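*Asks:* Sequence and predicted structure below; questions after.
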Amino acid sequence: MRKWYAIFVQGAKEEDVMRRILERFDRSSVYCCVPKRKVPEKKDGVVNAVIKPMFPGYVFLQIHMDFKTYYEIQAIPEVIKVLNYENKKDKQVSQGQGYEEMYFKSIPDEEMEHLIKLMDDKAIVDYSTVLMNNNVITIVSGPLKGMEGSIKKIDKHKKRAKLLLNFLGCEKLIDLGIELLAPTPTSPIR
């Protein structure tokens, strides 16, 4: 059964590692992605949309993991490690039946589903359109629609929303780009 795994790679080498994984494995047996986010950045007084990794240094893949697959992935030069239970403190399995499958730390499907819902087909989280009226946040459109409760802060100046996401065993705040709508006198308060 295919499960989700996180691979820790050298900085700025996420795309290279993803390409190499897709070259080494049959595409029907692996799904690989580097989640990215589109955010506004100001440089020399000009604001441009920039694509940045959501989790710098990580590549995510859905695959049936066993030791053979693990060593093939580890053979990729830019790979530092596949997250697993190699730490004695974390290792709570014995070498019984199912040992290989239990050895590797998979990411729960629910966590990945939340992330995949945010991304487009190129694994990019695009801008969401946000209306703020009397400090009440309403997501009008975009990947954050319906997730108002998970937004912890809106930075109007930088045009970014801080989204709280449960991921890889802890809560992470992720900066995502937004387009702010100016409230009008007839804008409904929700």
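*Replies:* Sure, I can see it.

*Asks:* drop to CA atoms for contacts and neighbour counts, all remaining ones
*Replies:* OK.

*Asks:* quick one, helices of the chain?
*Replies:* According to DSSP state H, the chain carries its helices in the segments 14-24, 67-74, 99-103, 109-118.

*Asks:* between the ones you listed, which gets nearest to I51?
*Replies:* With CA to CA as the measure, helix 14-24 is the member of the helices of the chain nearest I51 (12.8 Å).

*Asks:* gap between that closest one and the chain center?
*Replies:* Chain-centre distance of helix 14-24: 17 Å, with CA atoms, centre = their mean, to the nearest Å.

*Asks:* elements contacting that helix?
*Replies:* Applying 3 or more CA pairs under 8 Å, 6 or more residues apart in numbering; DSSP states H and E, one finds that helix 14-24 contacts strand 31-33, strand 58-63.

*Asks:* which residues touch the last one?
*Replies:* What it means is strand 58-63. Outside strand 58-63, the residues within contact range by CA atoms under 8 Å, 6 or more residues apart in numbering are 1-9, 14, 17-18, 29-35.

*Asks:* Likewise for stretch 117-134?
*Replies:* With CA under 8 Å, 6+ apart as the test, stretch 117-134 has contacts from 33-39, 51, 116, 137-145, 176-183, 187, 189.

*Asks:* next, the one to line up against it:
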Amino acid sequence: MFYVVQTAPAKEQITKTFIDEMVGSKIKLKSYSLTRDMRKKFGGQWMTVKEKLFPGYIFVETEDILDTYLSSFAVPLLTKYIGREVDLFETLTEKESGWISKLVAEGEEVPVSEIDIAEGNKVTILSGPLTELEGYVKKVDLHRRQAEVEVEFMGRKTVFYLGIEFVKKM
């Protein structure tokens, strides 16, 4: 089951390392601080840059959240487990866990998806994480080389952006 941990912005990776070393040594868990590859233009050249996908958040996958939580007290920079009420912890829903699992399938780095545009401006996703998230794509911005993805997250609609690379036009 996936749980969400809030931490200080720009401290996700170091907090994740602390969780892995301090908590993961006692309890079986996986933690993810997701980054995305985005295409940006610098000096007329398209380059791939890495950005935080969910700044200030870490995803923890564990079967024993109470022991994970109790072992987390020593972790510096950890703010809180989202959805915690006394001894109850809100897990991500099955739908939320589904799209998170698709994003983390290749690790913590979400690569650029390759797309093709056919006649009539029909976008076809050829490879990358968007192949698994196609139903969630709301808009493709070819100028910025990004896809707008809208998902249900923690009880509300959330929009995030993933990088795309235009392969060819038919």
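*Replies:* Nice, I can see it. These figures come from a predicted structure and were not determined experimentally.

*Asks:* Provide the TM-score value for the superposition.
*Replies:* TM-score for the superposed pair, counting by TM-score structural alignment, normalised by the length of structure 2: 0.85. Supporting figures: 167 aligned residues with a CA RMSD of 2.1 Å.

*Asks:* Can you tell me the centre-most residue of structure 1?
*Replies:* Here the mean C-alpha position of structure 1 is nearest to the C-alpha of P35 (CA atoms, centre = their mean), at a distance of 4.5 Å.

*Asks:* what does the longest strand anywhere in structure 1 correspond to over in structure 2?
*Replies:* Ranked by residue count under DSSP state E, the longest strand found in structure 1 is strand 170-181. Here strand 170-181 of structure 1 aligns to structure 2 at residues 156-167, judged by TM-score structural alignment.

*Asks:* What are the contacting residues of the matching stretch?
*Replies:* Identification of contacts with stretch 156-167 of structure 2 by CA under 8 Å, 6+ apart yields 36-39, 53, 110-117, 142, 145-152.

*Asks:* Against K122 of structure 1, how distant is the aligned partner of T17 of structure 2 in structure 1?
*Replies:* If you follow T17 of structure 2 across to structure 1 using TM-score structural alignment, you land on R19. Noted for R19 of structure 1: a distance of 14 Å to K122 of structure 1, by CA to CA, to the nearest Å.

*Asks:* same check, this time on D155 of structure 1
*Replies:* For D155 of structure 1, the distance to K122 of structure 1 - CA to CA - is 26 Å.

*Asks:* More neighbours: these two, which one.
*Replies:* Neighbours per residue, other CA atoms under 10 Å: of D155 of structure 1 and K122, the larger number sits with D155, 13 against 10.

*Asks:* Please name the residues that touch that one.
*Replies:* D155 of structure 1 is in contact with A161, counting by CA under 8 Å, 6+ apart.

*Asks:* which residue lines up with it in structure 2?
*Replies:* Counting by TM-score structural alignment, D155 of structure 1 lines up with D141 in structure 2.

*Asks:* what do you get for F60 of structure 1?
*Replies:* The alignment partner of F60 of structure 1 in structure 2, by TM-score structural alignment, is F59.

*Asks:* how much space is there between its match and A8 of structure 2?
*Replies:* Distance from F59 of structure 2 to A8 of structure 2, counting by CA to CA: 14 Å.

*Asks:* okay, these two: which has more neighbours?
*Replies:* F59 (22 against 13).

*Asks:* contacting residues for V75 of structure 2?
*Replies:* Listed by CA under 8 Å, 6+ apart, the contact set of V75 of structure 2 reads 15, 18-19, 22.

*Asks:* mind listing what's buried in stretch 58-70 of structure 1?
*Replies:* Using 16 or more other CA atoms under 10 Å as the test for burial, stretch 58-70 of structure 1 gives 58-63, 65.

*Asks:* Stretch 145-152 of structure 2 too?
*Replies:* Under the neighbour-count criterion of 16+ other CA under 10 Å, stretch 145-152 of structure 2 has 145-147, 149-151 buried.
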